[in-house]
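1. My questions concern the predicted model and sequence given below.
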Amino acid sequence: MDRRNFIKTSFAAAGTFSLGSIGLNAAPHKTHALSLSFDDGFKKSFYRIAEIHENYGLKACLNVIATGHLKSFNAEPKWIPQELLGDFDDWNKLNERGHEIMPHTWEHLNLTEIPVEKAKENIEKCLSYFEENLSGYNSQGAVYNFAYNASITELEDFALSKVSAVRTGGWLVLNNTMVNGFPVKELPFRLGCWGHGPGFCDDYIEQEINKFLASKGGWLILNLHGLDEEGWGPVSTIYLDTLLRRLSMIDYLTVQPTGEIVKELAKH
């Protein structure tokens, strides 16, 4: 089942379009954009995810919890055991290899379940920690990824006063496919994503990507976590490798991290 009841995004969907025509760094015939957005910061999984992406000339989209490496971290020990999480030495190494590292909250709280002012403080602490500890990071160009894909408008607006985009739960179905539509009319960006768990989500990913590829196009963001036995709704290593090999050969598809696409759209 889905991890949270997702909310409809504020994006309007277009029927047919070219990603190249709106400034995305892709050939004009690219009509589909896909982001595999991995959360939490599982050390073993994230290094392997990065390696698999590198095999096909791709950049991984990796979102980490600011305090996940601290011994005091204990949120969701069933799904995010602290001993499996990496630290900012790891994230800087992967960042240097060209992969995208973005904030996935301060301590992985559902910010809709705590007082709003406390939630805003949580967002500020997260962004400040990234600015202090991740080389080259600037919040103004970042994507803030809400824990549990749970947000409210007030918290989205607060985060969007500091970052370029937020990723939250989203539900827009175009031609029976879950997508963020183009052209995007407003900045900054509210991005909808979709996920599946708690068990392996290989079949779910395959189903949704196949529907997406058969559609007229758009931007599909799938929210994933670890590989094999790590995390909520894990992906098998073999499946991810096979999937990226196949996707890298599709001429009308671009596979990029969310921040890379946001950066290109912001130039338009």
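-> Received it, and whenever you're ready, just let me know what you need.

2. from here on, contacts and neighbour counts on C-alpha atoms
-> Fine.

3. And for A214, the neighbour number?
-> Using other Cα atoms under 10 Å, A214 is surrounded by 12 other residues.

4. what's the spacing between it and K93?
-> Relative to K93, A214 is positioned 37 Å away (Cα to Cα, to the nearest Å).

5. what's whichever strand or helix holds T168 packed up against?
-> Applying DSSP states H and E as the criterion places T168 in strand 165-169. Identification of packing neighbours for strand 165-169 by 3 or more Cα pairs under 8 Å, 6 or more residues apart in numbering; DSSP states H and E yields strand 143-145, helix 153-160, strand 189-193.

6. Of these, which is nearest K44?
-> Between K44 and the helices and strands packed on strand 165-169, the tightest spacing by Cα to Cα is seen for strand 143-145, at 20.9 Å.

7. And that closest one, how far out from the chain middle?
-> 8 Å (Cα atoms, centre = their mean, to the nearest Å).

8. let's bring in a second model and compare:
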Amino acid sequence: MTQKTVSFCFDDGFLSSTEKTARLFETRGLRASFCIMAAPDQSADTAHIGARFAEWPLWRDLHRRGHDIAPHGWAHERLDTLTHDAACASIERMFARFAAELPGFAAERAIFHTPYLSMPPPLVDWLLARSAAVRIAQGSAGITSQAIAQGSRQIDCITFGPDKVAAQADARIEDFRDADGDWLVLVLHGVDGEGWGSLALPELAGLVDRCCDLGFGIRPLIDILVEPSPSE
């Protein structure tokens, strides 16, 4: 039987939150998925304006330390408001920046983490021909089957906010214990006041430890969807 697994995705790439989250995971022998923009300074999202974001040297270091550093858009555009050609151009520009900045990055082995969890079906199809998989809300509130996701290469997920994030995430973890699915994908953002839907670092630690207490595996998405390359 496949072990029930929880994947924690940390979207947007806030500097302080990233440093704290990486330490929290590493002290437990775990790795996280950090889903980042190629040009966060260009984002028009109100949660991003004036925020401090991690830069490429830190992302390269975290990648060397085993964390998943994954694409989350050029500047967090709402892809369902762009024309198809404009959305494709933005994503290609993002892939090019990742390839230039992150050693070993290849779009065909990357999981694209959709901003705002939504994009038009034709764009999903285009991305599935360009990348390994797409993380996008699919209506199952984050609980799915690893086998189904491996086949479709579309990963359901859930996020919470702006308030009571830890309580909502904890309730979903409890739901997962008795659910038919074997994979829960949680999308979080900043900690200790950074970003939309922030939670306190001890609350995040409590969520991670609760998953461990319940016997769930904690793995980055890429471990489940993408086979390691010969060099890894």
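-> Happy to help now that I have it. From a predicted model like this one, the values you see are computed outputs, not experimental measurements.

9. if we can go back for a sec, nearest to G170 of structure 1, out of the helices and strands packed on strand 165-169 of structure 1?
-> That would be strand 189-193 among these, by Cα to Cα, at 3.7 Å.

10. Return the longest strand in structure 2, judged by number of residues.
-> The strand spanning the most residues in structure 2, taking DSSP state E as the definition, is strand 5-12.

11. returning to what we had before: which of the helices and strands packed on strand 165-169 of structure 1 is buried the deepest?
-> With neighbours taken as mean count of other Cα atoms under 10 Å, these reach their highest mean count in strand 143-145, at a mean of 27.

12. who's in contact with that strand?
-> 63, 102-105, 159, 163-168, 258-259 (Cα atoms under 8 Å, 6 or more residues apart in numbering).

13. 6 Å instead, please
-> For strand 143-145 of structure 1, contacts defined as Cα atoms under 6 Å, 6 or more residues apart in numbering pick out P103, H104, S164, A165, V166, R167, G259.

14. Helices along structure 1, start to end?
-> All helices of structure 1, identified by DSSP state H, fall at 43-55, 88-96, 116-133, 153-160, 202-213, 237-247, 258-267.

15. which part of structure 2 lines up with the longest one?
-> Alignment of helix 116-133 of structure 1 against structure 2: residues 84-101, by TM-score structural alignment.

16. how far apart are that stretch and its match in structure 1?
-> When structure 1 is superposed, stretch 84-101 of structure 2 averages 0.7 Å from its matched positions, counting by mean Cα distance after the TM-score superposition for structure 1.

17. Pull up the gap between G197 of structure 2 and L221 of structure 2, please.
-> Here G197 of structure 2 is placed at a distance of 21 Å from L221 of structure 2 (Cα to Cα).

18. should've said K20 of structure 2
-> Distance, K20 of structure 2 to L221 of structure 2, by Cα to Cα: 20 Å.

19. More neighbours: which of the two?
-> L221 (23 against 14).

20. To which residue of structure 1 is that one aligned?
-> In structure 1, L221 of structure 2 lands on T258 (TM-score structural alignment).

21. can you tell me how far that match sits from D202 of structure 1?
-> The separation that T258 of structure 1 has from D202 of structure 1, given Cα to Cα, amounts to 21 Å.

22. For the equivalent of A66 of structure 1 over in structure 2, grab the count of nearby residues.
-> Aligned counterpart of A66 of structure 1 in structure 2: A38 (TM-score structural alignment). Around A38 of structure 2 there are 25 other residues, counting by other Cα under 10 Å.

23. Identify the residue nearest A38 of structure 2 in space, chain neighbours excluded?
-> Counting by Cα to Cα, 6 or more residues apart in numbering, the nearest residue to A38 of structure 2 once its immediate chain neighbours are dropped is W74, at 4.7 Å.

24. what do you get for H63 of structure 2?
-> According to Cα to Cα, 6+ apart, the nearest residue to H63 of structure 2 is I69 (6.2 Å).

25. just how off-centre is the match of helix 116-133 of structure 1 within its chain?
-> The answer for stretch 84-101 of structure 2 is 18 Å, by Cα atoms, centre = their mean.
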